[in-house]
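> one predicted model, sequence on top.
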Amino acid sequence: MTTDLRARTAVELLRARRRSIALTDAVDDGDLVRQHSPLMSPLVWDLAHIGNQEELWLVRDVGGRDPVRVDIDRFYDAFKHPRADRPSLPLLGPREARSYVGTVRDKVLDILDTVPLEGRRLVEQGFAFGMIVQHEQQHCETMLATHQLRAGEAVLTAPSPPSAQAGVYGEVLVPGGPFTMGTSTERWALDNERPAHTVDVPAFFIETAPVTNARFAEFIDDGGYLDRRWWSEPGWRHRVEAGLEGPMHWHGDGTRTHFGHRAPVEPDAPVVHVGYHEADAFARWSRKRLPTEAEWEKAARFDPVSGRSRRYPWGDADPGEAHANLGQRHLRPAPVGAYPDGASPLGVHQLIGDVWEWTATDFAGYPGFVAFPYREYSEVFFGPTYKVLRGGSFGTDASACRGTFRNWDLPIRRQIFSGIRLARDPRPGEVG
């Protein structure tokens, strides 16, 4: 068991590193050190930060080894330096950063071969290594978002996603009653996913697919961005101040720019790069609403036949290529209906992958939440400032995406790969 766990963990560490290298080797040194948007760090900062977190947790803590570069810790502490300020720091250059992360990784693989994976909560079931795998993959998605913001020729390539395999329309009723939300058993689940607890969710309807570009274009064409009726007070204020007229990277002529390519907006693909305020306004215009986080998770995990909560909509098996658009295999959302094998028992499609879906819920800990292994991962973000997103995107790796996985961001953020799914309450007499 331990040997198999070590081998699988090593595979995940190496897979994450291949992706980091691919994303940073795709551009020249000038692009690596440049800040492509004040919303994002220079790519070279992300790369060295990945190595620094790995050194702090796995080399120094788990391995008990001497520091590799204790002198750079303060420059790669995400809480000490806002992204806009990071280019002014004395950062490692591209060659130094690559050498540093390589040295750290060599030590980590040696530690993985020898350290006991028991006796401390931090190492039980390889948790610390899994935490670092997920951290690196999360930064890979962040670097992918930076690539989307960079100007210049396209440097990333990937095959097109599959075409629609099934017609997916309308909405389904999710029956009312209790279900198990969160997890206490998932080996590498992070602190904000824990513990498992029972939530009683009243009956609701949820749409079987994410909102498509074609539907969102109807909102724009109907003057949705100009009509104060559909916007919350902070949403309208932000729309006016930011001059929002459509999703990020749309040009207003039926085209959008995606990783350096300008092409027609695909009508049957999920809309992407919309903030919470836009999602909320679209929902109001549609006479519906965004789902709560508990509703989203019940739709994604609840099996009405067995009454249990699955790991994923399709069951307990890890995601395969037929289940979901994950891991940067494709560089855009797949059309609605492309993954019928990934549907939930109730017939809800593409809950995992393609686009992160905004929920109506503020980010907070579950009942019995305990910060582990550090408060700065989740707890410092709890409160009404951040909204929860669920489900992952085409840029999210499977190691950092589960039916219980929780993401969060500011309502104004649009550079992330975020989209919309709608829900509504039953009408009088509609549910027996």
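Right, received. Where do you want to start?

> use CA for all of it now, contacts and neighbours both
Noted.

> measure the closest residue to S20 other than its chain neighbours to D280 for me?
Nearest residue to S20 in three dimensions, chain neighbours excluded: C140, at 5.9 Å (CA to CA, 6 or more residues apart in numbering). Between C140 and D280 the computed distance is 28 Å (CA to CA, to the nearest Å).

> with neighbour numbers in mind, choose between these two.
Relative neighbour count places C140 above the other of C140 and D280, with 29 against 24, counting by other CA atoms under 10 Å.

> test my guess that the more buried one contacts T24.
No - under the criterion of CA atoms under 8 Å, C140 makes no contact with T24, lying 9.6 Å away.

> what about the closest residue to M40 other than its chain neighbours, neighbour count?
Nearest non-adjacent residue to M40, counting by CA to CA, 6+ apart: R83, 5.7 Å away. By the measure other CA under 10 Å, the count of residues near R83 is 17.

> and for the one 4 residues further on?
Around P87 sit 17 other residues, with neighbours defined as other CA under 10 Å.

> okay, now the one to match up with it:
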Amino acid sequence: MTAETAHPWAVQGDDALRAHVAEELSRTRQRSAQLTDAVDDEDLERQHSPLMSPLVWDLAHIGSQEELWLVRDVGGREAVRPDIDDLYDAFQHPRSDRPQLPLLGPTEAREYVGTVRTKVFDLLDGVPLQGRRLVDNAFAFGMIVQHEQQHDETMLATHQLRRGEPALHAEPPPPADDRALPAEIVVPAGPFTMGTSTEPWALDNERPAHDVRVEAFALDTTPVTNGQFQRFIDAGGYRQQQWWSPDGWAFVQRAELEAPRFWFRDGDRWMRRRFGHVEPVPANEPVMHVSYHEAAAFSAWAGKRLPTEREWEKAARFDPSSGRSRRYPWGDDDPGPDHANLGQRHLRPAPAGAYPHGEAPCGARQLIGDVWEWTSSDFRPYPGFTAFPYREYSEVFFGPDHQVLRGGSFGTDRAACRGTFRNWDYPIRRQIFTGFRCARSLSRDEIG
């Protein structure tokens, strides 16, 4: 088997790990506060779409999961609010029903998550970080950081759905590299190590590392842009059944789709609504808010296809010079601002071709950040998968109903994004920050 890179934490001491956990918990809570403090209490309690929870539900749910896993399980402390466990169990109450529940109000929710966090910081000073799998390498703390960051991205998507004046603000992303890039790159055939057995905070569906072979293929250098997708629209792509799967065509007809979500016509040009701003659709940004069905239809129209999950990960991680799988396209270092558009820094994707320092060895750009990328793969377990620490994180979603997304978006935090990270959703989803890039199989002449 080819090898994956060991995580830098392997050489960290216990004190450094506790300091890292404390920093990640604090940094993450600052983001949660930014998302919830940006609007008034009435807005926090409003449901902006039946697809999403009220923001105040997400906030208290963050605290509830932190209490269950860290305060009660890891810390063995007395329960703070056992009376609300059922209210904030995501599997008991669908999002559309949550506004009718007797939820904590904004003030009470903030007090609750603050009380829980105080207890967590208290136990962090002395709890063993080894001895059982849940605490080895501070896994439970990392799981909670990632859980909160995932809900922060969900809350960011809720902000995109809300109406009214802009509540969030950020600087624009960096421009595209001014060097001309090839339209596609070629990834040679061969094996690589997919998944991970060494990433301390990797979740169960990323494990274990296993060797897979991928045939040679071509991949778009950058994600498909708005300008490219508009040509599909102008060519009648949404009206021509030939490009769509049966399920995709039924979805187009049922939902009466004619463009990505949040686009609308203003005379002869396309406009979009983005976090309260109305603006012309920028041609050079990766297209966003498209379903799997739209991504697959565009790919067929372009004479290509969506990459498989294996293809995507090999392009993002495999280093042919060493034969190893990197943690990220650029190497093993955690993402920095020069590598990728992550963490809600910019509130929009960067232009296609940005972030040259984040380029993969194969030459592909922006595989991490900007937009989640649809793949053609169903969400399935890896060989040797073991559910941990609970079945409901991954196992109950395995099967043909969910498509895998890779790479993260501008709203994904670095703690919840790496070369092995797997996201999944229904193929009709459009409110999330999704885009795609195309792939194609190579002919015998191209392979040589």
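Arrived safely. Since the model is a prediction, treat every value here as computed from it, not as a measurement.

> buried set for stretch 170-177 of the second structure?
For stretch 170-177 of the second structure, a neighbour-count test (16 or more other CA atoms under 10 Å) marks P173 as buried.

> can you give me the end-to-end span of it?
End-to-end distance for stretch 170-177 of the second structure: 21 Å, by CA to CA.

> which outside residues touch it?
With contacts defined as CA atoms under 8 Å, 6 or more residues apart in numbering, stretch 170-177 of the second structure is touched by 341, 344-356.

> hmm, 10 Å instead?
The contact list for stretch 170-177 of the second structure, computed with CA atoms under 10 Å, 6 or more residues apart in numbering, reads 284-285, 337-338, 340-341, 344-356, 370, 410.

> all strands of the first structure, in order?
Assigned by DSSP state E, the first structure shows strands spanning 171-174, 177-181, 197-201, 204-207, 255-258, 261-264, 356-363, 383-390, 406-409, 418-419, 423-424.

> out of these, nearest to T9 of the first structure?
Comparing the strands of the first structure against T9 of the first structure with CA to CA, the closest turns out to be strand 406-409 (21.9 Å).

> so what does the closest one touch, helix or strand wise?
With contacts taken as 3 or more CA pairs under 10 Å, 6 or more residues apart in numbering; DSSP states H and E, strand 406-409 of the first structure sits against strand 356-363, strand 383-390.

> burial-wise, tell me which of those comes out on top.
Mean neighbour count (mean count of other CA atoms under 10 Å) peaks for strand 356-363 among those, with a mean of 24.

> so it matches what in the second structure?
Aligned using TM-score structural alignment, strand 356-363 of the first structure spans residues 372-379 in the second structure.

> and the aligned residue in the first structure for I62 of the second structure, how far from R121 of the first structure?
Taking TM-score structural alignment, the alignment pairs I62 of the second structure with I50 from the first structure. Per CA to CA, I50 of the first structure is found 22 Å from R121 of the first structure.

> measure the most centrally placed residue in the first structure to R237 of the first structure for me?
Geometric centre of the first structure, nearest residue: G392, 4.2 Å, by CA atoms, centre = their mean. To R237 of the first structure, G392 of the first structure is 28 Å away according to CA to CA.

> what do you get for F204 of the first structure?
30 Å.

> who has more neighbours, the two?
More neighbours surround F204 than the other of F204 of the first structure and R237, with 20 against 14 (other CA under 10 Å).

> the second structure: which residue goes with the more buried one?
Taking TM-score structural alignment, the alignment pairs F204 of the first structure with F217 from the second structure.

> ok, W408 of the first structure next?
Counting by TM-score structural alignment, W408 of the first structure corresponds to W424 in the second structure.

> could you do P159 of the first structure as well?
Per TM-score structural alignment, P159 of the first structure is aligned with E171.

> go on, D397 of the first structure?
Using TM-score structural alignment, D397 of the first structure sits opposite D413 in the second structure.

> map D445 of the second structure across to the first structure for me.
Under TM-score structural alignment, D445 of the second structure pairs with G429 in the first structure.

> in the stretch 51-200 of the second structure, which spans are helices?
For the stretch 51-200 of the second structure, applying DSSP state H, counting those that start in this stretch gives helices covering 55-66, 106-124, 139-161.

> name the helices or strands packed onto the second one?
The reference is to helix 106-124 of the second structure. Secondary-structure packing of helix 106-124 of the second structure (3+ CA pairs under 10 Å, 6+ apart): helix 14-37, helix 41-45, helix 55-66.

> post-alignment, that helix versus the first structure, mean distance?
Superposed on the first structure, helix 106-124 of the second structure shows a mean distance of 0.3 Å to its aligned residues (mean CA distance after the TM-score superposition for the first structure).

> next, the angle from that helix to helix 14-37.
Here the directions of helix 106-124 of the second structure and helix 14-37 differ by 180 degrees (axes from the mean of the first three to the mean of the last three CA atoms, to 10 degrees).
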